[in-house]
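**Q** sequence first, predicted coordinates after that:
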Amino acid sequence: MCTAAGGPAAFDVLLSVLRDITPVVEALPPDAALADVTGSTRYFGRDAAGLGALIRVRALARYDVDCTVGVAANPLLARMAAHDGPPGAVRAVGGGPGEAAAFLDGKPVGALHGVGPKTARTLCDYGLDTVDRLAAAPLPTVQRLLGARLGRLLRDRAHGADPTPVSPNAPARSVGADHRFDRPELDPGRRHRALLALAAELGLRLRADDQVARGLTLTVRYADRSATTRTRALPEPTAHTPALATAAYALHDALRLQRARVTAVALRAEDLTGAAGTGRQLTFDPRAENIRRAESVTDRIAARWPGLLVGPASLAGLPRRSA
């Protein structure tokens, strides 16, 4: 598992460096990728951790992009190793007897891939607040709490088991933006405001490229370094800021975060296609047409004066950061 901070350019660099090492690379937008280096260790004469160090050196030396590398026997442990500490390192989980259990021991249950805030709260309410306690719990107990399928899946993961293969893919045609809060944000109103800023930025970029999106992905990152990602198809292909913002709000509100300590939110417009080949639903609402006309005006202003931020008044003073 490799992650790189720095936006789309850094993500492209990460994929390029990984594919120089192995053809088995699974892109995980916006900033991560899984790579199976089983077939590369003999060719390069290095073990997996050594290849992780080589990846970091190449990315830094050739492109001035730092990345974090997690090395383990399966994707679950590699993901957790990559997020187990500050960015910019190679962290390995050994494959020997007991090494996975030692790595997982004492970690919050929310650190397991697939455990969102709601599931974590359910487990914590019953005292299963760490990975080792979840691993020690009887399977029937966990299944009564979470359901048969999810209970078995998460208990297996608590034992460090993950049979999921690395599936080579091409990065989807998408564009994204993210916002990192100065401190963990509890106020849903401020999170909505950040999402509106991201929707406005995505809409502007899509319209500038004459593209529309068929789907939208929201990623929410928390103070415990866990994250939740949700995707939904849009009712119709669009680059219209209000439509993107409405979908972002719906994704956010469906998570029912309540008192979650959110450190960052990211939006990614998915499955892009040319705007010329798509239609849109006509409306008799004059306000909708006025908003579209206003968008075209602000787009021309932004194109002429790139340093000038033009958009909803509620975004005044809120920084925008691309992903």
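**A** Noted; the coordinates are in hand. Numbering: from 1, shown residues only.
**Q** switch to C-alpha atoms for all contacts and neighbour counts from now on
**A** OK.
**Q** could you look up the SS state of the nearest residue to Ala208 once chain neighbours are set aside?
**A** The shortest distance from Ala208 to any non-neighbouring residue, by C-alpha to C-alpha, 6 or more residues apart in numbering, is to Asp299 (7.5 Å). Following DSSP: H, G, I helix; E, B strand; the rest coil, we place Asp299 in the helix state.
**Q** return the residues in contact with Asp299.
**A** 204, 207-208 (C-alpha atoms under 8 Å, 6 or more residues apart in numbering).
**Q** nearest to Ala264, of those?
**A** Set against Ala264, the nearest of the contacts of Asp299 by C-alpha to C-alpha is Leu204 (21.0 Å).
**Q** how much space between the closest one and Arg155?
**A** Leu204 sits 44 Å away from Arg155, taking C-alpha to C-alpha, to the nearest Å as the criterion.
**Q** swap in Ala294?
**A** Counting by C-alpha to C-alpha - Ala294 and Arg155 are separated by 52 Å.
**Q** settle it for me: which of the two has more neighbours?
**A** A direct count of neighbours by other C-alpha atoms under 10 Å for Ala294 and Arg155 places Arg155 higher, at 22 against 12.
**Q** does the more buried one really touch Leu139, like I thought?
**A** Yes - at 7.1 Å, Arg155 counts as touching Leu139 under the criterion of C-alpha atoms under 8 Å.
**Q** quick one: residues in contact with the longest helix belonging to the chain.
**A** When the chain is parsed with DSSP state H, its longest helix is helix 188-208. With contact meaning C-alpha under 8 Å, 6+ apart, helix 188-208 is reached by 175-179, 185, 212-213, 239-242, 244-245, 248-249, 258, 265-269, 299, 311, 314-315, 318, 320.
**Q** helix or strand right after it?
**A** Counting by DSSP states H and E, the next helix or strand C-terminal to helix 188-208 is strand 211-222.
**Q** okay, one more to line up with it:
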Amino acid sequence: MSERAVLHVRFLGLSDRRGEGHHELVRLLEDLTPVVRSLPPDAALADVRGALRYFEADAERLAGLVRVRALARHGVDCAVGVAGNPLLARLALVGRDGPGVWVVPEDPEGIAEFLAELPVDALPGVGAATARSLAGYGLGAVGRLAAAPPATLQRVLGAGQARRLRALARGEDPTPVVPGAPEPTLAVEHRFGHDELDAAWRHRALLSLADELGYRLRGAGQTARALTLTVRYADHATTTRRRELAEPTAHTPALLALADTLHNALGLQRARVRAVALRAEGLAAADRATRQLSLDPADERRRRAEQAADRARRRFGAGAVGPAGRAGRPGRAA
């Protein structure tokens, strides 16, 4: 049984503030504890174990204090998950669109009950394809995944993935909160000037984001293994979808193709979209990435043109060149 001492804080409404305030809000958490990990663009993890005695309060009360201070100093409310480890604190906010504090039980029975009905794609690293595969075996809920015989999971997932997901389904996460740990992700966001209903304009925004992500990844000599799309609506609710790329890449067309696939799969019709964001995950050095050689001359021409465009940007500025049809610089209203 682990002591509840980890907060996963999601700051609400930052998309309406044009990206301002995240660092200030993270510093607000650092007033409580030095063990804080920033999770851009709108969240943070904090281990308040050492603060419990100092403030003579439990973690739930400290979470309430975070909300009060964020509102008083920055006009921003929070959704806070409180649990014994980072995984459970994150899962406490699954399906929570508004402000509040949600506490995961400390005892094993309470943790199992909390996890039982969560969908398996709430677990980190479970994409749409894995979720569909598990659902086909009747393992679409976390509780059923945790209770499944190890041999069954190995047949479905393979030995390594089966062990990892079974541990996650039981709420096991020995990972500490590491202050200042480098984030293996890169995120960009586009905020519309009004609640956007037109899918064509959302595609233009995704083109801008994929272009920006690709340029920044290539400039840092990195590739991404997966992409996460977040759609934020007018009522501040969000939808998030994640999928692995076919291969680690920083190639803008590959990033855009997956971003469009994730967006189209949402089936948004008359949704009033306030912002869209892309996050590249699983970053690694480009010189260590393997790439399937292409026999398509057009693909090689696109890559050479991409390299030339990158050189022009570095020389004349990021806005000097870019794909036709993009919706302007990410992070600014269209």
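**A** Received, thanks. These numbers come from a predicted model, not from an experiment.
**Q** residues in structure 1 matched by the helix or strand encompassing Leu28 of structure 2, start to end?
**A** In the assignment (DSSP H and E), Leu28 of structure 2 maps to helix 22-30. Counting by TM-score structural alignment, helix 22-30 of structure 2 lines up with residues 11-19 of structure 1.
**Q** residue range for stretch 157-175 of structure 2 in structure 1?
**A** Going by TM-score structural alignment: stretch 157-175 of structure 2 matches residues 146-164.
**Q** er, stretch 65-79 of structure 2 actually
**A** So stretch 65-79 of structure 2 sits over residues 54-68 in structure 1, by TM-score structural alignment.
**Q** quick one, helices of the stretch 201-323 of structure 1?
**A** 241-254, 286-304 (DSSP state H, counting those that start in this stretch).
**Q** list the buried residues of the first one.
**A** Same thing as helix 241-254 of structure 1. Of all the residues in helix 241-254 of structure 1, those buried under the rule 16 or more other C-alpha atoms under 10 Å are 241-245, 247-249, 251-252.
**Q** if we can go back for a sec, dump the helices of the stretch 201-323 of structure 1 to a markdown table, plus distance to Ile21 of structure 1.
**A** Converted to a markdown table, the helices of the stretch 201-323 of structure 1 look like this (distance: least, C-alpha to C-alpha, whole Å):
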| stretch | distance to Ile21 of structure 1 |
| --- | --- |
| helix 241-254 | 36 |
| helix 286-304 | 40 |
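**Q** select, out of those, the one closest to Thr231 of structure 1.
**A** Nearest to Thr231 of structure 1, of the helices of the stretch 201-323 of structure 1 and by C-alpha to C-alpha, is helix 241-254 at 7.6 Å.
**Q** wait, doesn't Leu12 of structure 2 sit right on His74?
**A** No - Leu12 of structure 2 lies out of contact with His74 (C-alpha under 8 Å); the separation is 11.3 Å.
**Q** these two: which is more packed in?
**A** Comparing Leu12 of structure 2 with His74 by other C-alpha under 10 Å, the one with more neighbours is Leu12, at 19 against 13.
**Q** ok so, going back, what residues sit buried inside the match of stretch 157-175 of structure 2?
**A** Buried residues in stretch 146-164 of structure 1, counting neighbours by 16+ other C-alpha under 10 Å, are found at 146, 150-162.
**Q** which one of the residues you listed is nearest to Asp31 of structure 1?
**A** Asp162 (21.7 Å).
**Q** how much space between Leu209 of structure 2 and Ala44 of structure 2?
**A** With C-alpha to C-alpha as the criterion, Leu209 of structure 2 and Ala44 of structure 2 are 23 Å apart.
**Q** those two - which one has more neighbours?
**A** Leu209 (30 against 22).
**Q** strands of structure 1, start to end?
**A** Secondary structure of structure 1, counting by DSSP state E: strands at 2-4, 25-28, 32-35, 67-71, 90-92, 175-185, 211-222, 227-238, 262-274, 321-322.
**Q** export those as JSON lines, with columns for distance to Val115 of structure 1.
**A** Formatted as JSON lines, those follow (distance: least, C-alpha to C-alpha, whole Å):
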{"stretch": "strand 2-4", "distance to Val115 of structure 1": "20"}
{"stretch": "strand 25-28", "distance to Val115 of structure 1": "18"}
{"stretch": "strand 32-35", "distance to Val115 of structure 1": "18"}
{"stretch": "strand 67-71", "distance to Val115 of structure 1": "19"}
{"stretch": "strand 90-92", "distance to Val115 of structure 1": "22"}
{"stretch": "strand 175-185", "distance to Val115 of structure 1": "19"}
{"stretch": "strand 211-222", "distance to Val115 of structure 1": "12"}
{"stretch": "strand 227-238", "distance to Val115 of structure 1": "8"}
{"stretch": "strand 262-274", "distance to Val115 of structure 1": "15"}
{"stretch": "strand 321-322", "distance to Val115 of structure 1": "27"}
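**Q** looking at those strands, which is closest to Pro168 of structure 1?
**A** Nearest of these (C-alpha to C-alpha): strand 25-28, 4.6 Å.
**Q** roughly how far is the closest one from the heart of the chain?
**A** Centre-to-centre, strand 25-28 of structure 1 and its host chain are 12 Å apart (C-alpha atoms, centre = their mean, to the nearest Å).
**Q** how much does that strand stray from structure 2?
**A** Average distance, strand 25-28 of structure 1 versus aligned residues of structure 2 after superposition (mean C-alpha distance after the TM-score superposition for structure 1): 2.0 Å.
**Q** what's that strand packed up against?
**A** helix 8-21, strand 32-35 (3 or more C-alpha pairs under 8 Å, 6 or more residues apart in numbering; DSSP states H and E).
**Q** again, 6 Å this time
**A** strand 32-35 (3 or more C-alpha pairs under 6 Å, 6 or more residues apart in numbering; DSSP states H and E).
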